[in-house]
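> just need the structure, nothing else, for what follows:
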Amino acid sequence: MGTIVEQTTVGIAKGEKSAMSEEVGMQEMVTLKTIAETLNTSNDLNLMLDTVVGKLLELTGLTAGWMFLINERGEYTCVSDYNLPPALLRKDKEPMRTGTCWCVNRFKDGQLNHAVNIINCKRLEDAVEFQWGDTHNITHHATVPLRSGEKMLGLLNVAAPAKEHFSDSELALLQGVAYQIGSAIERMRLYRAEQRRADLYAKLGEFSTALGLAVNECNNSGAFSIKVVQLLGQHYDWPFATIIQQRNGVYTVQAAYTGGIVQTLPRATLSLEAENHMNRVINSHRATSLSALEIAEIFTLCEPDQVMNSLTFGIAAPLPYHTPGETGVLVIGIGTAGPAQADREVLEALAEHITASWESLKLAENRRELARMEERNRLARDLHDSVNQILFSLSLTAKGAESMLSDSEKLHLAAEAMKDIRDLSQSALKEMRALIMQLRPAGLEAGLLHALQEYGTSQGLQVVMNRMGMRSLPRNIEEALWRIGQEALNNVRKHAGVSTAEVILKLNDHEVMLTVTDHGIGGTNRPKASSGSSLGLSIMKERAQSLGGNLEIVSSSSKGTTVTAVIPLPFESV
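Okay, here's the model as predicted:
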């Protein structure tokens, strides 16, 4: 009889245990089902995570939870939290944004592959030690890795007051929930990435159309760079964009868009560290990510500082111009979210469009220059065939009339007037020939110095030539120096009061320097020689500046006048 009772009791106990196990299993199924339904209610990642953490705590009887997403560089972000104790809420949740802890370190080291109990949470220990506030008697938590397949995404932490241990079944349930959350996060990331890619490429078409129309409005590289960053700011949500120009190994920030403002910084050169970053980008031939530190090294010259300080990532793409020795880099800055693959792809496409527009601008400049040369040649021919011939005829006629009047027995009063007419016509003829030579530069085929010497001789000057260095000059630079040298020699003839001048041409790998010196009247005694309002001097300066160079004029009464033009040279490929 006793045995029967005992067997009956054991059977009841086993039945109750089986019923309890079944009830627990059902509860776990309900939890997983509810979490799955919650994960499918929204495509907003932050809203979804907040909702699912709250639902998980409600179903498991826990009270607090938080979630970290951790990127490839080990940088973590608390993307969701629920019912945190006051100690962890201080200073806008500073304990959840800074510092480190055991679970994050183990994740970075690749040693956290499944749900585990965490003994003594480091963040809560610090809260107690530094008296940050009430911890709600929470000292321990369970930590569960978030993953999608083999991709590790972050951590889910859950806790309750006075709970120091999680059973294997609880950890298994949390692990199952973490798998669901990880899959949902990756799904949303892919959805957002595709949505952003579609948006970026749609804006790429609008940007390209606007850039194509704007190229016709730009007459130099500086205006082009300003227009590019302005259009980038109008069409894209990147808080920062800039174009950096590299010429002969020197990097300068051409223009920048930051804080809704377009800045022009043509003389702002980069630091050595920033130049190294740019060289790395150019040598990679593709879009390259930049860290917050690299962004800071590159753009310390840009304002406002608050915009630059908010940039945590950047992407740089090379602009492979076809001009020898000249390249560019297009750089964008990105805020808190890391650079997406779509941003890199679109930036590379933008770089190609900008490069094509740049080449189109250069071709347009070349066409305009050819048109100007053809017009100057036409004008030179017309002047030679009309005015020049008339002046020559006038000079001969005046000379003949002067001879007839001088042969008379009594010197005619008009003879002196005829002599004046002949002198004036010869002077005008000389000026006209000089003007024709300026319009149509003949002799450059034999070299710049030879052409200037021939020109000086035609103006009655004895010109001493000196050359330092050897290399070829681009046609546009050679012609600009020819025009500058002509005007300088004209000024010597007209204003210096001497018949000699010295021309020095210095060449190196980076720049060309042309110097025209005379030892005649200088300083304030020289008419118009140092006047900024002089048309000739203004044109000389404009020619030098249009090629990125500068013109300097030094004049004194004791040493004469020196005109120096310095123009940077493109890299000369061998």
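> only C-alpha atoms for contact and neighbour calcs from this point on.
Will do.
> select the longest helix from the protein.
Counting residues, the longest helix found in the chain (DSSP state H) is helix 168-215.
> pretty sure Lys33 belongs to a helix, no?
Yes: judged by DSSP: H, G, I helix; E, B strand; the rest coil, Lys33 forms part of a helix.
> what separates it from Val177, distance-wise?
10 Å (Cα to Cα, to the nearest Å).
> and the two? Which one has more around it.
Neighbours were counted for Lys33 and for Val177 using other Cα atoms under 10 Å; Val177 has more, 22 against 13.
> find the nearest non-adjacent residue to that one, please.
Closest residue to Val177 apart from its sequence neighbours, by Cα to Cα, 6 or more residues apart in numbering: Leu32 at 6.4 Å.
> how many other residues sit next to that neighbour?
If we define neighbours as other Cα under 10 Å, then Leu32 has 19 of them.
> tell me what the helix or strand harbouring Ile504 is packed against?
Under the criterion of DSSP states H and E, Ile504 resides in strand 500-507. Under the contact definition 3 or more Cα pairs under 8 Å, 6 or more residues apart in numbering; DSSP states H and E, strand 500-507 sits against strand 462-468, strand 511-518.
> I'd like the structure of this one too, to check against the first:
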Amino acid sequence: MEKPTRLALLKEIAEFLNEETEMKSMLDGALRSLVEGSEFSTGWIFFINNEGEHELVSDYHLPKALTRNQCAYMTQGSCWCVQAYENKKLTKASNIINCSRINHATQAYADETDGITHHATVPLRSGEEEYGLLNVATPHTETYSEEDLELLESVAFQIGSAIKRITLTEQEKEAARISERNRLARDLHDSVNQMLFSVKVTAHAGQGLSDISKAQQAFKVIEETSQNAVSEMRALIWQLKPVGLEHGLVHALKQYSEMLELELYPEVHGLIDLSSTVEEHLYRIVQEAMNNTKKHTNTDEIQLTIKQTQQNVQVRVQDFGTGFDVTDSTRETSHGLNNMWQRVKLLQGDLTITSSTQGTTIDVVIPLN
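Below you'll find the model as predicted:
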């Protein structure tokens, strides 16, 4: 099979990297494309931490000698390229004259090295951030050409940028998870805890009541407050796990609205076929909107419109309640709005919120390409 031109190979790898969102599959796919699209026959990637410890995170077509004993030659001990990287002496794509890993493997399994004796190496970085090394090799080759090293530099730059992007995305996701856990903890403390305290106070006071009518009234308060606490706790549990989402976004939202005792009027345009990530984020966004409607707008009706095209998915959540000031960061609703903004940002979408005395409208647009 004819190899692609170097420009075509770089374009192919760049397009692949732009679409990947998971670190392992990104590294494996980029390394496979590089080896299959060039004269290199094998490659491997080390991540190196601040203590100089390296980890084999991806490899492709390693000679059998290097895979022996669960890749012991690749995972144990040090070598010139890792030491040079740690000492800041490796700044560009370079030829490795003598690789201790390959030498040790050759001494033990001389007939299983596929003719690999030397390799080229290049650091993986993005700006000031450094992540590790990209190494490649070709049988019976001791020195790699300037063109080979330039190709290696270009691919390493692309991979480094992808690592940076995925790392930042993961950090944002973790920040969103922490924010959501904190919000749930606040809600638990502010609502359920307050209700249970009220039940305790009422029950304590009721012990001294001799008037039957007053005692009955106390029991009624305890019953109503307990039911409210149960409903609030159920809502918080639903927010931890999207119940019913396996049956589709609209079905899950309908179930959640029923639990909140809201009337949801869904309207769907087009075939709703979303990835699990997009679907769950949209569920959480609409869920947050319904929570705000239940608590703050003095209405129990919500209009939900979902439209999917080839380019995006559009979601509108609309109520006709009392509305609120979207610029007032002191309101309790601001926590929920911040969660919406974070989720939309992770999906690289747009969020628009308008509110007045006639009601609130939340519009979300998420790109699908």
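> and the TM-score, once the two are fitted together?
TM-score of the superposed chains, computed with TM-score structural alignment, normalised by the length of the second structure, equals 0.50; 235 aligned residues with a Cα RMSD of 4.8 Å.
> counterpart of the residue nearest to Val177 of the first structure over in the second structure?
For Leu32 of the first structure, the aligned position in the second structure is a gap, per TM-score structural alignment.
> again with Ala13 of the first structure
Using TM-score structural alignment, Ala13 of the first structure sits opposite a gap in the second structure.
> what's the helix or strand for Ala13 of the first structure?
Element membership of Ala13 of the first structure [criterion: DSSP H and E] is helix 2-39.
> what's the matching range in the second structure for the very next helix or strand once past that helix?
Using DSSP H and E, the next helix or strand after helix 2-39 of the first structure towards the C-terminus is helix 45-60. Per TM-score structural alignment, helix 45-60 of the first structure has no counterpart in the second structure.
> not counting its own residues, what contacts helix 45-60 of the first structure?
31, 34-35, 38-39, 41-42, 63-66, 79-82, 158, 185, 188 (Cα atoms under 8 Å, 6 or more residues apart in numbering).
> buried subset of those residues as a PyMOL selection?
To isolate the buried members of the contacts of helix 45-60 of the first structure in PyMOL, using 16 or more other Cα atoms under 10 Å:
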select buried, resi 31+35+38+39+63+64+65+66+79+80+81+82+158+185+188
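> related to what we said a few turns ago, I'd assumed Gln175 was in contact with the residue nearest to Val177 of the first structure.
No: using Cα atoms under 8 Å, Leu32 of the first structure is not in contact with Gln175; the gap is 10.6 Å.
> which stretches in the stretch 151-300 of the second structure count as helices?
With DSSP state H, counting those that start in this stretch, the ranges of helices along the stretch 151-300 of the second structure come out as 194-206, 212-240, 249-259, 276-296.
> now do stretch 298-314 of the second structure: everything it contacts.
Contacts to stretch 298-314 of the second structure, defined as Cα under 8 Å, 6+ apart, come from residues 261-272, 290, 293-294, 315-322, 363-369.
> report the buried residues of that stretch.
Quick answer for stretch 298-314 of the second structure (16+ other Cα under 10 Å): 299-302, 304-308, 313-314.
> next: stretch 237-253 of the second structure.
So stretch 237-253 of the second structure, judged by 16+ other Cα under 10 Å, has buried residues 239, 242, 244-245, 249-250, 252-253.
> what of stretch 9-20 of the first structure?
For stretch 9-20 of the first structure, it's none, nothing buried (16+ other Cα under 10 Å).
> what does stretch 209-223 of the second structure give?
Within stretch 209-223 of the second structure, judged by 16+ other Cα under 10 Å, the buried ones are 215, 218-219, 221-222.
> before we move on, what about stretch 520-536 of the first structure?
In stretch 520-536 of the first structure, counting by 16+ other Cα under 10 Å, buried: 520-523, 526, 528-530, 536.
> for Glu16 of the first structure, state which of the residues you listed is nearest.
Comparing those against Glu16 of the first structure with Cα to Cα places Gly536 closest, at 108.2 Å.
> ignoring the adjacent residues along the chain, who's closest to that closest one?
Nearest residue to Gly536 of the first structure, sequence neighbours excluded (Cα to Cα, 6+ apart): Glu487, at 6.6 Å.
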